[in-house]
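1. Need coordinates for the following:
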Amino acid sequence: MIDAKKIKQDFPILFQTVNDEPLIYLDNAATSQKPKQVLEAIQHYYEFDNANIHRGVHTLAERATSAYEAAREKLRRFINAASTKEVLFTRGTTTGLNWVAVGFGDLIIEEGDEIYITPMEHHSNVVPWQQLAKRKKAKLVYLPLTADGFVDVEKSAEVVTAKGKIMSVCHSSNVLGITNPIKELAALIHQHNGYMVVDGAQSTPHMKVDVQALDADFYAFSGHKMLGPTGSGVLYGKEALLEKMEPVEFGGEMIDFVYDQESTWSVLPWKFEAGTPNIAGGIGLGAAVDYLEAIGMDAIEAYEKEMVRYVLPKLQAIEGITVYGPADPEKHTGVITFNLEGIHPHDLATAFDMEGIAVRAGHHCAQPLMRYLDVSSTARASFYFYNTFEEADQFIASLHKIKEFFKDGFI
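-> So this is what the prediction gives:
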């Protein structure tokens, strides 16, 4: 079992007070905190190696290039991509999904084709496909969900047709706390010669991801949710598809040669990485991978599962609580979304903040899912491996306290 108290020592930000209370950070689905090892890696780059990469021949440029490309290899290994040619550095999941929708979607989608997403998707995995469908006069189709909130593979098989070209689904939901059967969904769309795109923002930080085993054609994730810097991320794509895909940004390292009227592109992966990249971000993300692998992704997933087994029943036992997603802790990730009868989620989050507890409230960039659930907004507590069981107890105790406060206020 992970020693969260010991691990917490690596995260300086967690040792502060908020509203005169010790900070308990339960907003990890929005962004994770950064260990000192990541902060030190970024600082080291800026203090000793700060230079532009790839084309410089001086010592600093060579050191910066070496560190940046070493980070790419770490990420290749982390998700089990076949080659570093398949690992593109991005600004995050949103950038990756937009690159695929424009650079690949525009190539293969024709009028009347179908694009499949689900009601649970983050706006970053809805709007790019809406825009693609509009550009190409294609049809955007929503796949059915089970009662627990998973994509229903059996019913989806009745929805997916020969017109299906792209399916884009989140690996794990940022609201429902579920992990979708990506491998089965990939097999379904591949039966129709379509392509599987995966939003891995909520899965990659919390479990071992093997893009080859999942048979994902594209897989996007963000660095800032997995201990890395903001503005960093990765788009994985199968090499043959990336060779076919068009870049959507131009300039800098992605160019091979510029003629008077046309230009040619560099080889993978640099074909897509226009301009000066977020060098420090890539190096910091590599350091985050080092940190996660030293703990072990299986150990992280097991610890979070134990935390959910502990917290979820206590939350469900509170009168007036509605928890969204699976009722069974074994099916639930560390993302726990809920509402408390009679209290607006924003008021609930504000009251938690007065207790020093950071949770999120709102539609979580998932307005189609809010309509599906017939709510305007929800509160969300999201746990990570540096959260302790004592913090979980305080979360539940504070929720009881908040409930009583609002109850007394109404009398």
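
2. all contacts plus neighbour counts: C-alpha atoms, from now on.
-> Noted.

3. The stretch 301-411 of the chain: strands as residue ranges?
-> Applying DSSP state E, counting those that start in this stretch to the stretch 301-411 of the chain gives strands spanning 321-324, 335-340, 357-358, 360-362, 378-382.

4. To compare against the first, here's the next sequence to fold:
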Amino acid sequence: MSQEQQQQVAPDSPAKTEHQPRKFYEIPRQDSQQPAENEEPAGHALLDYINRSVIGSYMPFNGPFGQRHLVYCDYTASGRALSFIEDYIRDEVLTHYGNTHTTTGVTSLQTTMFRDEARDIVRNCCRASDLDAVIFTGSGCTGAVHKLIHNLQLKVPPLVFVGPYEHHSNLLPWQEVAAEVIRIEPTPEGAVNLDQLERLLKEAAAEPGANPDRRVIGCFAAASNITGVLSDTVRLACLLHRHGALAFFDYAAAAPYVPIDMNPVEDAGLSYKDAVYFSCHKFVGGVQTPGVLIVKRALLSSPVPDGVGGGTVFFVRRERRIFLDEAEHREEGGTPAIVESIRAGLVLQLKRTVGQDLLAKRERHLCDLTWRELHGAEGISVLGGRELQRLPLFSFVVRHPASGLLLHHMFVATLLNDLFGIQARSGCACAGPYAMDLLGISEPVAARLEAALVGRSGMGQFVRSKYFDYPHRELLRPGFVRINLPFFMPDQEAVFVLRCLR
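-> The predicted structure is shown next:
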């Protein structure tokens, strides 16, 4: 496709606005985006403002077929920066920046207050109580899960139930502590099979000679990062608590779009969550933000922090040290990710400003728009069903019409980039077991693929680098292409993306 042809179907690039000094919450009146049905004008203006403020939006680049403009559809992997958040950080935060852990100087005091306020914003947005600790973790959900496991002080390897569509970060850490991990099967529609979970919970409770120190834990994704299918976290938490199990939830894919409620009141108060974790970098505006762990303080049983060092102690003498009692500080050793955690508070504040009603309307609208545009599209198979409530993120494979074989996912993603500027993601989305379910890859076939990828016996679990050791074998790695349509994407741009897929 020539540059002229692309320009005929590409969305109009909004004019860059010059951002004047302003408060974080001020919303300019702009009206370049058509509101969906029943969408409030104020909310429509905010969505338009967010879309226009994405740094690098519609940025031109030179590809093999000429110049194209970026159309970013990879927010499920990472959000992009917002100019008004970066303006606020530059003008308000960095001008008063100083290290935390002291309050005697104005810079350290102001920075500490900014960071404390960011923590409170996260707490309030997630309806966490004083019984819940809000801890910033350095490496997204992976860091949060490891910190959680450390604090559980597991004397006996636990029994852990996981959902059918868990990300590796919610699966592998439990395997590494020798837990017995049982994967709950999906229902025919693709939801977590609650009947199977209840049966297994009852069997675990009735097991003769069960070790009383063995914890039973349920770890479930609030949404699949492959299909966007949403879990019923309230029903899951109630079921787990009725059978004496802990309820942990991975909100990595869901957090930017759905409400996070640590303490719902349904079912006689059994619906509370023992821990949730998510990655703020997946929010729009969340570039370079830490992960977040929100956990019941009663579960933080380790008196020694996960990372011992500066900022974790109350007093140190030559032969003894006393750690802080406050877990939120004890578990954030060393100089924390100061600006990053402040930015995390800002993106949570932005989500709250948009409002859950508007978010839900846009999510439903974009899902409906996708199904309409892709209806009857030849050769495209969207993974997962349409029956369940889901986020507008879609994974698909493309079948070659002449041979009936699937086009390689990396080839399809490269074509989307080179022809249309669409930034998609190919692979297994770090959710290998669920990806194999969706692609119909049995365990024997998966074992053969693994052997072919590793290539020589005796290597075991350790490969130095998949790219440097065996670059030619990457073609054997199964996968799909994933896009997502963020809530602030104008309909015109979403239609452009979907018609490019056709």
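
5. before we move on, back to that, switch the strands of the stretch 301-411 of structure 1 over to a markdown table; also include distance to residue 81 of structure 1 and mean neighbour count.
-> Below are the strands of the stretch 301-411 of structure 1 laid out as a markdown table (distance: least, CA to CA, whole Å; neighbours: other CA atoms under 10 Å):
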| stretch | distance to residue 81 of structure 1 | mean neighbour count |
| --- | --- | --- |
| strand 321-324 | 33 | 17 |
| strand 335-340 | 27 | 22 |
| strand 357-358 | 35 | 24 |
| strand 360-362 | 33 | 21 |
| strand 378-382 | 28 | 25 |
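
6. right, and those - which one's nearest residue 17 of structure 1?
-> strand 357-358 (9.9 Å; CA to CA).

7. how about the closest one, aligned to which bit of structure 2?
-> Mapping strand 357-358 of structure 1 onto structure 2 (TM-score structural alignment) gives residues 422-423.

8. so how far is that stretch off the chain centroid?
-> Put simply, stretch 422-423 of structure 2 sits 19 Å off its chain's centre (CA atoms, centre = their mean, to the nearest Å).

9. Over to stretch 238-255 of structure 1?
-> 23 Å.

10. ends of that stretch, how far apart?
-> End-to-end distance for stretch 238-255 of structure 1, by CA to CA, to the nearest Å: 21 Å.

11. Stretch 274-282 of structure 2 too?
-> Taking CA to CA as the measure, stretch 274-282 of structure 2 stretches 23 Å from start to finish.

12. ok so, going back, how about the strands of the stretch 301-411 of structure 1, which one is nearest residue 237 of structure 1?
-> strand 335-340 (27.0 Å).

13. what's the mean deviation for that closest one versus structure 2?
-> Average distance, strand 335-340 of structure 1 versus aligned residues of structure 2 after superposition (mean CA distance after the TM-score superposition for structure 1): 0.9 Å.

14. so where in structure 2 does that strand end up aligned?
-> With TM-score structural alignment applied, strand 335-340 of structure 1 matches the range 393-398 in structure 2.

15. repeat for stretch 141-157 of structure 1
-> Under TM-score structural alignment, the counterpart of stretch 141-157 of structure 1 in structure 2 spans residues 182-198.

16. For that stretch, which outside residues touch it?
-> The contact list for stretch 182-198 of structure 2 (CA atoms under 8 Å, 6 or more residues apart in numbering) reads 159-164, 229-231, 236, 239, 384-385, 387-388.

17. ok, and the most crowded of those residues?
-> residue 229 (28 neighbours; other CA atoms under 10 Å).

18. Can you tell me what that residue aligns to in structure 1?
-> Counting by TM-score structural alignment, residue 229 of structure 2 lines up with residue 178 in structure 1.

19. Please list all residues in contact with that match.
-> By CA under 8 Å, 6+ apart, the residues touching residue 178 of structure 1 are 149, 150, 172, 325, 326, 331, 332, 333.

20. Nearest to residue 192 of structure 1, out of the residues you listed: which one, please.
-> If you rank those by distance to residue 192 of structure 1 using CA to CA, residue 150 comes first, at 21.7 Å.

21. quick one: that closest one from residue 74 of structure 1, how far?
-> Distance of residue 150 of structure 1 to residue 74 of structure 1, computed by CA to CA: 31 Å.

22. again with residue 48 of structure 1
-> Per CA to CA, residue 48 of structure 1 is found 21 Å from residue 74 of structure 1.

23. These two: who's more crowded?
-> residue 74 (20 against 11).

24. Which residue comes closest to the corresponding residue of structure 2 for the more buried one once chain neighbours are left out?
-> Taking TM-score structural alignment, the alignment pairs residue 74 of structure 1 with residue 121 from structure 2. Ranked by CA to CA, 6 or more residues apart in numbering and with sequence neighbours excluded, the top spatial neighbour of residue 121 of structure 2 is residue 345, at 5.7 Å.

25. got it, and residue 423 of structure 2?
-> Residue 423 of structure 2's closest residue in space is residue 72 (CA to CA, 6+ apart), at 4.9 Å.
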